[in-house]
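Novice: Here is my input; please provide its structure:
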Amino acid sequence: MREWRVRRRVSQLELATRAGTTQRHVSFVESGRSVPGRAMVVRLAEALKVPLRERNALLLAAGYAPAYQESHFGGPQLSAVRTALERVMEAHLPYPAVIIDRRGDLVSRNDAFDALTEEVDPALLSAPVNIARVLLHPRGFAPRIVNLDEWAWHVIDGLRDESVRNSNRALTELVAELEDMVPDRPRQAGPDYLGFAVPLRLRTERGELRLLSTLTHFGTAVDVTLAELKLEAFLPLDQETAALLADAMDGRR
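Specialist: Got it, this is the predicted structure:
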């Protein structure tokens, strides 16, 4: 609990206020002098925005059974969610979209993303498929990314921030792997930096695509698997990119 509080940069007093308890009780919990009740563990974890998987670990450490189930994405419990996500990705066509898990591994994708991977080494597309690795690997998207030196570090920094916030060892190892693949970090923002995002500039047979990516997640999920899913959607930055993506989908049809 103390590790999560420090990670979130929250004082004992602030945590106590958020969780509806006293600073003295928080101190006793962290030092092991007091065993919190099951409800208090949940309240403290919620106050610190601890991921559901780690909330289960906190409950186990306090001697309680896990509170959050972990369903299989392909199982019947998440059938309605799968249908909804598939509809979202289909509605996003002709623009690329993928669903990834906590490690950044591919769970599902739409046809527009498949169209972009035609020049990717098939070995990188064998399960488990890590999207960041596919994007930045020399046998993946990297040779076709015009602004690789800038955009790669945009991706890596995002992964590093996520691994720090949520103690994700898999992401930490992935960051180290990707850092060895990409060019050195540029000393200053390049001409493609928009002030709020770095676009992905990707060469294709039809022309250059300029894309921005967005990440969406389930903010109120109580299932571990569902809470860890993210939908990454790529949006055209200009009309030329929108037209090229539409033409590419028409060609596949």
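Novice: C-alpha only now, for contacts and for neighbours.
Specialist: Noted.
Novice: Show the subsequent helix or strand relative to the strand ranked longest in the chain.
Specialist: Longest strand in the chain, counting residues (DSSP state E): strand 207-217. Per DSSP states H and E, strand 207-217 leads on to helix 224-228 as the next helix or strand towards the C-terminus.
Novice: tell me which residues in that following helix are buried?
Specialist: Neighbour-count burial for helix 224-228 flags Val224, Thr225, Leu226, Ala227, Glu228 (criterion: 16 or more other Cα atoms under 10 Å).
Novice: compare with the first, here's sequence two:
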Amino acid sequence: MTTVVTDKGVGPLLRGWREQRRLSQLALALLADSSARHISFIETGRARPSEEMVLRLAERLEVPVRERNALLLAAGYAPKYTESTLDDPQLETLRAGIEQLLRGYDPYPALVVDGAYTVVAANEGIGVLLSGVAEHLLTPPLNAMRITLHPEGLAPRIRNLREWRGHLLAQMERQIALSRSPALRKLYEEVAAYPLPERARDPEDREDREDPEPYPYFALPLRIEHDGRVLSFVSSISTFNTPTDVTVAELAIETLLPADPATVDYLRSLTG
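Specialist: From the prediction side, this is the model:
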């Protein structure tokens, strides 16, 4: 994803973020310990905000770290947040910690994705779910959304695809609203256009109605067929608190927790 910089100054950018968050100038001023008059002057270019004010407004507006750099540049200041590559030596400790976490979660599936859902790390438990996925979807760079929703990916084996697909698309919509990323929008349009497998097209499908959920799930599960059985998982997503690096800010660790005893027993049997 790229940082968009404008030559119109920081004012229009801040106004755009404020309007997207549906805040009035007064509401933002109260959040930022300022005044509506000062916010108005900044947005119209009559006042140049200090670096501290730019960062304070960005924080109150929940502007993604990548776009905070764009605000600083537009205001005439140097970027504050670095953007390292994942193989950067300064991220060695982070990489080691993530790898240890993923290994420790085996045999349950876990993976790490970036802001565009590119898979940057995964554990062996993910391999159980990838059985039968078309080779072209497993050619790097792997994309978690494509693998899940593509008709040659996991989609035909997901028993509750309509619900799970709706959950994933809604998740992407929230991220697009937050980050305003063109790359993420393009990915969303691609995966949303994938055709549904025959069984998932009709919500009144007889097979689904005769296959009630066998366990009282506490959250929407991912129910996926594997080797003649149905495995059930609930998803948990973790991000890093107060990141100061763009790359780290956009990483997300997703763990799939078994949602019923049968799934626990089966996964443990694979490592028996």
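Novice: Any idea what the TM-score comes out to?
Specialist: Once superposed, chain against chain, the TM-score is 0.92 (TM-score structural alignment, normalised by the length of the first structure); 248 aligned residues with a Cα RMSD of 2.1 Å.
Novice: returning to that earlier point: tell me, the longest strand of the first structure lands on which residues of the second structure?
Specialist: Under TM-score structural alignment, the match for strand 207-217 of the first structure in the second structure covers residues 229-239.
Novice: just how off-centre is that stretch within its chain?
Specialist: Stretch 229-239 of the second structure sits 15 Å away from the centroid of its parent chain (Cα atoms, centre = their mean, to the nearest Å).
Novice: cool, stretch 225-238 of the second structure as well?
Specialist: Relative to the centre of its chain, stretch 225-238 of the second structure is centred 19 Å away, using Cα atoms, centre = their mean.
Novice: Who are the contact partners of the counterpart of Val29 of the first structure in the second structure?
Specialist: Applying TM-score structural alignment, one finds that Val29 of the first structure aligns to Ile42 in the second structure. Ile42 of the second structure makes contacts with Val10, Gly11, Arg48, Pro49, as judged by Cα atoms under 8 Å, 6 or more residues apart in numbering.
Novice: hang on, Ile42 of the second structure is in a helix, isn't it?
Specialist: Yes - per DSSP: H, G, I helix; E, B strand; the rest coil, Ile42 of the second structure lies within a helix segment.
Novice: quick one, helices of the stretch 1-150 of the second structure?
Specialist: Counting by DSSP state H, counting those that start in this stretch, the stretch 1-150 of the second structure has helices at residues 10-20, 25-31, 36-44, 51-60, 65-74, 92-105, 125-130, 144-149.
Novice: any idea how far the counterpart of Arg53 of the first structure in the second structure lies from Arg174 of the second structure?
Specialist: Using TM-score structural alignment, the partner of Arg53 of the first structure in the second structure is Arg66. Distance, Arg66 of the second structure to Arg174 of the second structure, by Cα to Cα, to the nearest Å: 17 Å.
Novice: Of those two, which one has the most company?
Specialist: Arg66 (24 against 11; other Cα atoms under 10 Å).
Novice: need the contact list for the residue nearest to the more buried one when sequence neighbours are not counted.
Specialist: Nearest residue to Arg66 of the second structure, sequence neighbours excluded (Cα to Cα, 6 or more residues apart in numbering): Val246, at 5.4 Å. With contacts defined as Cα under 8 Å, 6+ apart, Val246 of the second structure is in contact with Val65, Arg66, Tyr81, Thr82, Glu83, Ser84.
Novice: Now with 7 Å, please.
Specialist: Residues in contact with Val246 of the second structure (Cα atoms under 7 Å, 6 or more residues apart in numbering) are Val65, Arg66, Tyr81, Thr82, Glu83.
Novice: Just the buried subset of those, please.
Specialist: The neighbour-count criterion (16+ other Cα under 10 Å) marks Val65, Arg66, Tyr81 among these as buried.
Novice: Now which residue in the first structure aligns to the last one?
Specialist: So that's Tyr81 of the second structure. Matched across to the first structure, Tyr81 of the second structure falls on Tyr68, judged by TM-score structural alignment.
Novice: possible to save the contacts of Ile42 of the second structure as CSV with distance to Ala29 of the second structure?
Specialist: What follows is the contacts of Ile42 of the second structure, written out as CSV (distance: Cα to Cα, whole Å):
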residue, distance to Ala29 of the second structure
Val10, 16
Gly11, 14
Arg48, 16
Pro49, 13
